[in-house]
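Student: build me a structure from this.
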Amino acid sequence: MEREKAIALVDVMLDHLDAGKTEWPLSLVREVAVFGSFARGAVQPKDVDLLITRDTDERWVSHFVTCLSYGRDPYSVFRQELIGRRRGCQLVFEYGDPAELSPIVLWRVGDSVETARQRLRAIPTDPTAGRAPRHAMLPEFEGLEDWIPRADREVLCNALDKGAIGLERLTLEEGSVRSRFAMEHAEDRWAPSSPLFRAGIAVLRYWESCGVNPRLGHLHGVDVDKPVTPYFAGFNQRYLRSIPRCLTEFGGKEWIEVVHPTKTRPLECLRITPRDTDVLASLDFG
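Tutor: Modelled structure (predicted):
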């Protein structure tokens, strides 16, 4: 997009922040910074990357836990209030080391919107600036990098480079589950409207399509039935740190990671298999 259009999008976001700064959830916002190609001065940035720093209160903790339980994005309340359905602004709320992004602060609590606008327009343009390099990227991560934190991409890349794992991309198909026991397991855990239910059913169906009894599966932190479970699946990278142990100590055959379960979008997954279990057992996934 043209740089002028990008500036206009940020102006609208700042207006929304100013209008709602005394109301939850925008009352939690402490700082807004810009990074990426726009911050480096690109004349035609793909979009505007904004790093949002927030506080935490009891309401946020309750909201966060509820969203995770139902497979929803807890930060959607911020996105709705700040940018609504507008395209062109990418909001980032959690990042391991923000300094890596070289962010430029636009607004902090106590600043006026006019001050933020001045800082925004003071960022110099650079016709030679392009997109920022994407770290720890593989073809299997394409289109999923917004949902797979860089730290998770790094541990998977490292394990792949060392020959500890195999990695491939899958899109799970939807359909019925033949095993009544496995179906009831999913029904007991999640509401039918939950994206996690949709992801769970798709994983169970995938196992059945591969000739695997789903009762031998460990589904998002819980055994479906049997105490020995060579087949593992997780959602939203919640249990990704368990991969070395699960695939080396329990005769693990594969790990299916549903990267970002939703109610309607394709269920994109990473299939992780053990290759060198000695090396895998020695790796620290964080």
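Student: CA only for contacts and neighbour counts going forward, please
Tutor: Will do.
Student: which of the residues in whichever strand or helix holds His185 are buried?
Tutor: His185 is part of helix 180-189 when elements are defined by DSSP states H and E. Residues of helix 180-189 classed as buried: Ala182, Met183, His185, Ala186 (neighbour count, 16 or more other C-alpha atoms under 10 Å).
Student: what helices and strands are in contact with it?
Tutor: Applying 3 or more C-alpha pairs under 8 Å, 6 or more residues apart in numbering; DSSP states H and E, we find helix 180-189 packed against helix 195-209.
Student: also this sequence, please, to line up against the first:
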Amino acid sequence: MKVLITGLATACLMAAIPAFAVNEAASVLADYSKVDEVIPLPDVGGNLSGITYNYDTGTYFLVQNNYGKLFEYDRSFKKPLRIINMINLKDDDTEDIVYLGQGRYAVSTEDNYIFIFSIAPKQTTVDMSPSRVDVQQFTLPSPRKDNKGLEGVCFTRNSKDGRGVFFAVQEQKPKRIFAFNWPNSNDDFKRNFGLTEPFDTEAIMKHRLSDLSGCTFDDSTNHLLVLSHESSRLMELGRTGHIVNTLDIPAVASQYEGVTFGANRELMLVSEPSTLVIMKKRQ
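Tutor: Predicted coordinates:
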């Protein structure tokens, strides 16, 4: 099932953000201060770009860009449990991945596509053709410069509409943050599902983050975390785009590209070429 969101005017994009639950808490980044583990992942080989935690299986799924490959690991991160090839991708420059629950995932690509799909246990090949009824494709407005498109995608169920809200971050030229609803059912995809740019990302990031390379959403605080590899920094944003906190990440890896929360609320960061950095929550 294919969904196009191209050609929207700026005024439309700046419409009301998809509705959230109203509660908001203090900073989540305040709980992190140091690196606890640095784990090389030689089986990835390079171009490591994103990570998500599957809370149903207790495993982690990592995405490699330019090859359309996924790697599943347990918490030891010693060897991949399996390598999954995504075939018939419209764009194999896959940049990030987020777990949605019930075996479903979303992947973002450099050319501003987002794919929603399922992975079954033991499956090692996934057909990503948007003509399939079990694959949904979103096409966001194109970047103004090649190779400066979507870098991160994340998801929250904290929404009054649909199954939740997606956030997607565009790297540069300009830096942008998109938000849109995930409709309640596949039959709802022909309706308007509220693509927005909820705030002026360039203005917020000016002199703070040089680029955007990833994101994750913290449901416990209703805060969006965005990652910059050029600045080696995480920024925590409230629902209106106000800055809650920032965290400078120690330079123990070369290029931070993706972030997620782990099973015990660890910050799990992946870096090119193939390194995992773990920051544990302070007790």
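Student: Provide the TM-score value for the superposition.
Tutor: Put the two chains on top of each other and the TM-score (TM-score structural alignment, normalised by the length of structure 2) is 0.26; 128 aligned residues with a C-alpha RMSD of 6.7 Å.
Student: from the contact counts, what lies against the strand or helix carrying Asn85 of structure 2?
Tutor: Assigned by DSSP H and E, Asn85 of structure 2 falls within strand 82-87. Other helices and strands packing on strand 82-87 of structure 2, by 3+ C-alpha pairs under 8 Å, 6+ apart, are strand 69-73, strand 125-127.
Student: which other helices and strands contact the last one?
Tutor: On a contact count with 3+ C-alpha pairs under 8 Å, 6+ apart, strand 125-127 of structure 2 meets strand 82-87.
Student: redo that, cut-off 10 Å
Tutor: Using 3 or more C-alpha pairs under 10 Å, 6 or more residues apart in numbering; DSSP states H and E, the elements in contact with strand 125-127 of structure 2 are strand 69-73, strand 82-87, strand 113-118.
Student: now for the helix or strand that comes right after it, which elements pack on it?
Tutor: Downstream of strand 125-127 of structure 2, the first helix or strand assigned by DSSP H and E is strand 136-139. Contacts defined by 3+ C-alpha pairs under 10 Å, 6+ apart place strand 136-139 of structure 2 against strand 2-4, strand 104-109, strand 113-118.
Student: which stretch among those strands comes nearest Leu237 of structure 2?
Tutor: Closest approach to Leu237 of structure 2 among those is made by strand 104-109 (20.8 Å; C-alpha to C-alpha).
Student: quick one: that closest one to strand 113-118, angle?
Tutor: Computed by axes from the mean of the first three to the mean of the last three C-alpha atoms, to 10 degrees, the angle separating strand 104-109 of structure 2 from strand 113-118 equals 160 degrees.
Student: what helix or strand is Ile256 of structure 1 on?
Tutor: Going by DSSP H and E, Ile256 of structure 1 is in strand 254-258.
Student: can you give me the angle that strand makes with helix 195-209?
Tutor: Per the same axes, to 10 degrees, the angle that strand 254-258 of structure 1 makes with helix 195-209 is 150 degrees.
Student: could you pull out the buried residues of whatever helix or strand comes next after strand 254-258 of structure 1?
Tutor: Following strand 254-258 of structure 1 in sequence order, the next helix or strand is strand 267-274 (DSSP H and E). Buried residues in strand 267-274 of structure 1, counted by 16+ other C-alpha under 10 Å: Leu267, Glu268, Cys269, Leu270, Arg271, Ile272, Thr273, Pro274.
Student: excluding sequence neighbours, find me the nearest residue to the third one.
Tutor: When you say that, I think you mean Cys269 of structure 1. For Cys269 of structure 1, ignoring the flanking residues on the chain, the nearest one in space by C-alpha to C-alpha, 6 or more residues apart in numbering is Val258 at 4.4 Å.
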